[in-house]
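Peer 1: sharing a model prediction with you, sequence too.
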Amino acid sequence: MGNQGHPRVELALLVSWLIGSGHSAEQAEEWIAQLPGWTATDQQVLDDFASKNATKWAAKSRQNTECWVRDLAMRTGEWADHRTDGHQAAREPQRGGTLS
């Protein structure tokens, strides 16, 4: 049996791929909002996930110059900025809820 993430985690990770395919962060969320697993997730949990995921990929992009890493850092940052009204960098990550 393989390792599988919780469906909400998979949906959250899909946002950056939709952004990479040309959708805005808002459009990506509108598309995913059609799925019950997304709408059932607490908005604060999504905010925290987006922020932490963007922070992780920003750090990786400073250490790795491969294009895909930089692109993923940009896409996750765009989503985090959308979720936090552009205040992602100044935002202190909160402890608590998880997507799983």
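Peer 2: Okay, I see it.
Peer 1: could you use CA atoms for every contact and neighbour count after this?
Peer 2: OK.
Peer 1: flag every buried residue along stretch 50-65.
Peer 2: For stretch 50-65, a neighbour-count test (16 or more other Cα atoms under 10 Å) marks Ala50, Ser51, Lys52, Asn53, Ala54, Thr55, Trp57, Ala58, Lys60, Ser61 as buried.
Peer 1: try it against this one:
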Amino acid sequence: MAGRALLHCDLNPGNVLITPDGRAVVVDWALTSFGAPWVELGLLIPWLLRDGMAPTQAAEWLEQFPSWASAPDHHIDLFSRCLAEQWQIQEKRNPQAWVVELADLTSRWEQYLESRNQR
């Protein structure tokens, strides 16, 4: 997951504003970090699922990005396990509905990857 790409690390519907002329503006850069470019895409997964995509659809959407498509599967698997675990820990600390939902969504993604890997 290491890399030199600047990562926002908190892309969510509230941090991407659409201007009247249709441009996207990313705001609230408080959690920036550096890492592999595909990590930012991985952080979008719960939001893609929350917006109604099935895990298979999210996986197909992610594959259009070269950084995601070329990332080793075992790196994505590890990232996904860590992301799900992080949201499960947050859920225990802060059981608000939106945190519970993100914990569930990241767990669903992790389960999808596990079932895909078993094929």
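Peer 2: Looks like it came in fine. Worth saying up front: this structure is predicted, and the values here are computed from it rather than measured.
Peer 1: overlay the chains and give the TM-score.
Peer 2: Superposed pair, TM-score by TM-score structural alignment, normalised by the length of the first structure: 0.77. Supporting alignment: 86 aligned residues with a Cα RMSD of 1.9 Å.
Peer 1: rewinding a little: any chance of TSV for the buried residues of stretch 50-65 of the first structure, columns secondary structure?
Peer 2: Output for these, formatted as TSV (DSSP: H, G, I helix; E, B strand; the rest coil):
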residue	secondary structure
Ala50	helix
Ser51	helix
Lys52	helix
Asn53	helix
Ala54	helix
Thr55	helix
Trp57	helix
Ala58	helix
Lys60	helix
Ser61	helix
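Peer 1: now flag whichever of these is closest to Ile32 of the first structure.
Peer 2: Ala50 (14.4 Å; Cα to Cα).
Peer 1: how about that closest one, what does it touch?
Peer 2: Ala12, Thr76, Gly77, Trp79, Ala80, Arg83 (Cα atoms under 8 Å, 6 or more residues apart in numbering).
Peer 1: now do the same for it: its match in the second structure.
Peer 2: Superposed on the second structure with TM-score structural alignment, Ala50 of the first structure falls opposite Ser80.
Peer 1: mind checking how far its match is from Arg116 of the second structure?
Peer 2: 13 Å (Cα to Cα, to the nearest Å).
Peer 1: then Gly42 of the second structure?
Peer 2: In this view, Gly42 of the second structure and Arg116 of the second structure are 17 Å apart by Cα to Cα.
Peer 1: could you check which of the two is surrounded by more residues?
Peer 2: Between Gly42 of the second structure and Arg116, counted using other Cα atoms under 10 Å, Gly42 has the larger neighbour count: 18 against 10.
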